[in-house]
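J.: here are the coordinates; sequence isn't available:
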């Protein structure tokens, strides 16, 4: 069953990516930027990508919790054993800056655990996808759902994650737009313990993908995020042998909570603590 819905999520992410790029590459577009209640930006690309994804996922048996959709009361959501958690355009600030570091995030969550996830980078044409049953993969150079494609054909062309890379010092991936004092303190502790660190900056959920891929060793996030920011990346990280732990207690993040705000977290390999 997971593979069937993973295929659906991949198709939805690729089609949303096409819609986003049609707006991103339009030199006459001003992105129709609005401000949400928390002062974060919202563009026409966010709204159009949500429409594309919701139309496809509405054909499945599971409800959709999307950043740009209606957020139903927890008294209703608590009955959702399985649901989609979606960020149609993660990294809206990066989208507005036109630096290409934004993603489409789609996760399938069961009993609070992300069991399948898709992250698509429309500009870089990189697709990350994973489920508990098939593992985690990266497929480069994909722009749209190919006629006759199947999960098996995509897996055959993709690279299995994580890739084995050796690093002289711990590679820390950090936010390009949000670097808190607590994150800087964590990085300094790593530097003192290991004699040095290598810092990699990136936007959106790409940061989780870099750890899942093996290009980075750890991603500390001591700043606010929402469930739709992490659910898809969490599924990919889990399938690659990584985990997203709450910093306050060594337990994985949970989803479809009453409060959709995530606690602070660290993404790292299971069973390994760098500090």
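T.: Yep, it's here. What you see is a predicted model, and the numbers here were worked out from it, not measured in a lab.

J.: drop to CA atoms for contacts and neighbour counts, all remaining ones
T.: Will do.

J.: from residue 120, how far out is residue 22?
T.: Plainly put, residue 22 is 15 Å away from residue 120 if you go by Cα to Cα, to the nearest Å.

J.: and the two? which has more neighbours close in?
T.: The residue with more neighbours, out of residue 22 and residue 120, is residue 120; 29 against 12, by other Cα atoms under 10 Å.

J.: next, the more buried one: secondary structure please.
T.: Under DSSP: H, G, I helix; E, B strand; the rest coil, the three-state class of residue 120 is strand.

J.: please apply the same query to residue 29.
T.: Three-state secondary structure (criterion: three-state DSSP) places residue 29 in coil.

J.: contacts only, for it.
T.: Taking Cα atoms under 8 Å, 6 or more residues apart in numbering as the criterion, residue 29 is in contact with residue 23.

J.: can you list the neighbours in contact with stretch 6-24?
T.: Stretch 6-24 has contacts (Cα under 8 Å, 6+ apart) with 29, 31, 45-46, 48-50, 52-53, 56-57, 88, 95, 98, 104-107, 116-123, 129-131, 143-145, 150-151.

J.: if you set the cut-off to 6 Å instead, what comes out?
T.: Contact partners of stretch 6-24, identified using Cα atoms under 6 Å, 6 or more residues apart in numbering, comprise 45, 49, 52, 53, 104, 122, 144, 145, 151.

J.: buried residues, that stretch. List them.
T.: Applying a neighbour-count criterion of 16 or more other Cα atoms under 10 Å, one finds 6-20, 23-24 buried in stretch 6-24.

J.: what of stretch 252-269?
T.: Going by neighbour count (16+ other Cα under 10 Å), the buried part of stretch 252-269 is 252-256, 262-269.

J.: in strands only, show me those.
T.: Taking DSSP state E, the ones among these that sit in strands are 265, 266, 267, 268, 269.

J.: so what's the gap between the longest helix seen in the chain and the chain middle?
T.: For the chain, the helix reaching the highest residue count under DSSP state H is reported as helix 2-24. Centroid separation for helix 2-24 versus its chain: 13 Å, with Cα atoms, centre = their mean, to the nearest Å.

J.: over to stretch 134-144?
T.: Relative to the chain's own centre, stretch 134-144 is displaced by 14 Å; criterion: Cα atoms, centre = their mean.

J.: presented hereafter is structure B, for comparison with structure A:
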């Protein structure tokens, strides 16, 4: 089992990889033109995805822990089923938000141990916000982290000056955060039930794994995702949310969301503050 000191080094490596990938993403984001292709599942793939993937793969490859990335996902289950530890990576979560240029996209890196995330980095290149969660250290938000191809963090630097999550006052009105690009009728029905329970609710739209971070931060009470997502979409955000005292559970069974399944898709799930 990986010891605490090594976990701290791995957290530093993940943060470094995320911020360096963020620099490469922003190079494309700020260019006059960028190429968009369609993957086999018809979702967009940009030059930024590919550059970020390569940077993260190269840096995390030095840890000798397997990397499972959205852009390098063709690893058969028979090969990965025996992984005790592995990195789950989405080099650019919120590609549609990237293409719309609204800034609501993230770099997601999670360390999975026995099918559950134990550490996660969610980095927002446009705003310079970096969310970090580790099950033995809690969750944090660091602001003003400028994308850089020479970025390097020690564990102490990662935590220094960071805010402990949750760091926001509980919203006066019960607040739901949902997808900016995906809103299912089931989600609307779920929100209708919440309105019956709470009388009044507020709804916030965000892209990418920022929705999970909003609950972790305390700016939202719940994030229901009653539509399809893939494991790399949620692993890092789940690590941050759980380290902040929230739960990420299957909508039907209420079991904790797990990873490295035969098919790399999540069930419908809910992120919320743990009920006492």
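T.: Structure received. Model, not experiment: these values are computed from the prediction.

J.: coming back round to it: can you flag the buried ones in the contacts of stretch 6-24 of structure 1?
T.: Applying a neighbour-count criterion of 16+ other Cα under 10 Å, the buried members of these are 45, 49, 52, 53, 104, 122, 144, 151.

J.: assign the third one to helix, strand or coil.
T.: Judged by three-state DSSP, the three-state class of residue 52 of structure 1 is helix.

J.: also the first one?
T.: Following three-state DSSP, we place residue 45 of structure 1 in the helix state.

J.: out of the ones in strands among the buried residues of stretch 252-269 of structure 1, which comes closest to residue 202 of structure 1?
T.: Of all those, the one sitting nearest residue 202 of structure 1 is residue 267; the distance, using Cα to Cα, is 14.4 Å.

J.: now residue 33 of structure 2: how far from residue 105 of structure 2?
T.: From residue 33 of structure 2 to residue 105 of structure 2 the distance is 18 Å (Cα to Cα).

J.: coming back round to it: and which of the ones in strands among the buried residues of stretch 252-269 of structure 1 is nearest residue 235 of structure 1?
T.: Closest to residue 235 of structure 1 out of these is residue 267 (11.8 Å), distances taken as Cα to Cα.

J.: skip the chain neighbours and tell me the closest residue to the alignment partner in structure 2 of that closest one.
T.: In the superposition onto structure 2, residue 267 of structure 1 corresponds to residue 271 when matched by TM-score structural alignment. Nearest-residue entry for residue 271 of structure 2: residue 248, 4.5 Å, with adjacent residues in sequence omitted and distances by Cα to Cα, 6 or more residues apart in numbering.

J.: same question for residue 256 of structure 1.
T.: The shortest distance from residue 256 of structure 1 to any residue that is not its chain neighbour, by Cα to Cα, 6+ apart, is 6.1 Å, and that residue is residue 112.

J.: can you pull the contacts of the counterpart of that neighbour in structure 2?
T.: Per TM-score structural alignment, the equivalent position to residue 112 of structure 1 in structure 2 is residue 115. Counting by Cα under 6 Å, 6+ apart, residue 115 of structure 2 makes contact with 258, 259, 260.

J.: residue 75 of structure 2 pairs with which position in structure 1?
T.: Under the alignment (TM-score structural alignment), residue 75 of structure 2 pairs with residue 72 in structure 1.

J.: do you know how far that match is from residue 78 of structure 1?
T.: Using Cα to Cα, one gets 10 Å for the distance from residue 72 of structure 1 to residue 78 of structure 1.

J.: higher neighbour count, these two?
T.: Between residue 72 of structure 1 and residue 78, residue 78 has the larger neighbour count (other Cα under 10 Å), namely 13 against 10.

J.: could you find the closest non-adjacent residue to residue 119 of structure 2?
T.: The shortest distance from residue 119 of structure 2 to any residue that is not its chain neighbour, by Cα to Cα, 6+ apart, is 4.2 Å, and that residue is residue 134.

J.: neighbours around that neighbour, how many?
T.: A total of 25 residues lie near residue 134 of structure 2 under the criterion other Cα under 10 Å.

J.: counterpart of residue 44 of structure 1 over in structure 2?
T.: Looks like residue 44 of structure 1 aligns to residue 47 there (TM-score structural alignment).

J.: who's in contact with that match?
T.: When contacts are counted by Cα under 6 Å, 6+ apart, residue 47 of structure 2 touches no other residue.

J.: and residue 94 of structure 1, how far is that from residue 176 of structure 1?
T.: Computed with Cα to Cα, the distance linking residue 94 of structure 1 and residue 176 of structure 1 is 9 Å.

J.: let me fix that: residue 262 of structure 1
T.: Distance of residue 262 of structure 1 to residue 176 of structure 1, computed by Cα to Cα: 19 Å.

J.: do the same with residue 168 of structure 1
T.: If you go by Cα to Cα, the gap between residue 168 of structure 1 and residue 176 of structure 1 works out to 23 Å.

J.: which of the two has more residues huddled nearby?
T.: A direct count of neighbours by other Cα under 10 Å for residue 168 of structure 1 and residue 176 places residue 176 higher, at 14 against 10.

J.: ok now do that one, which residues does it touch?
T.: Contacts for residue 176 of structure 1 were tallied using Cα under 6 Å, 6+ apart; they are 201, 202, 203.

J.: what's the answer for residue 266 of structure 2, then?
T.: Neighbour list for residue 266 of structure 2: 229, 230, 231 [criterion: Cα under 6 Å, 6+ apart].

J.: which of these are buried? Put it as a ChimeraX command.
T.: With 16+ other Cα under 10 Å as the burial test, the buried ones among the contacts of residue 266 of structure 2 are selected in ChimeraX as follows:
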select :231
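
J.: in helices, which of the contacts of residue 266 of structure 2 fall?
T.: Secondary-structure check on the contacts of residue 266 of structure 2 using DSSP H: residues within helices are residue 231.

J.: out of the contacts of residue 266 of structure 2, which comes closest to residue 39 of structure 2?
T.: Distances from these to residue 39 of structure 2 were compared by Cα to Cα; the smallest belongs to residue 230, at 14.4 Å.

J.: that closest one maps to what in structure 1?
T.: Using TM-score structural alignment as the criterion, residue 230 of structure 2 maps onto residue 226 of structure 1.

J.: circling back: so the residue nearest to residue 271 of structure 2 is in which element?
T.: strand 246-250 (DSSP states H and E).

J.: what range in structure 1 does that strand sit on?
T.: Using TM-score structural alignment, strand 246-250 of structure 2 pairs with 242-246 in structure 1.
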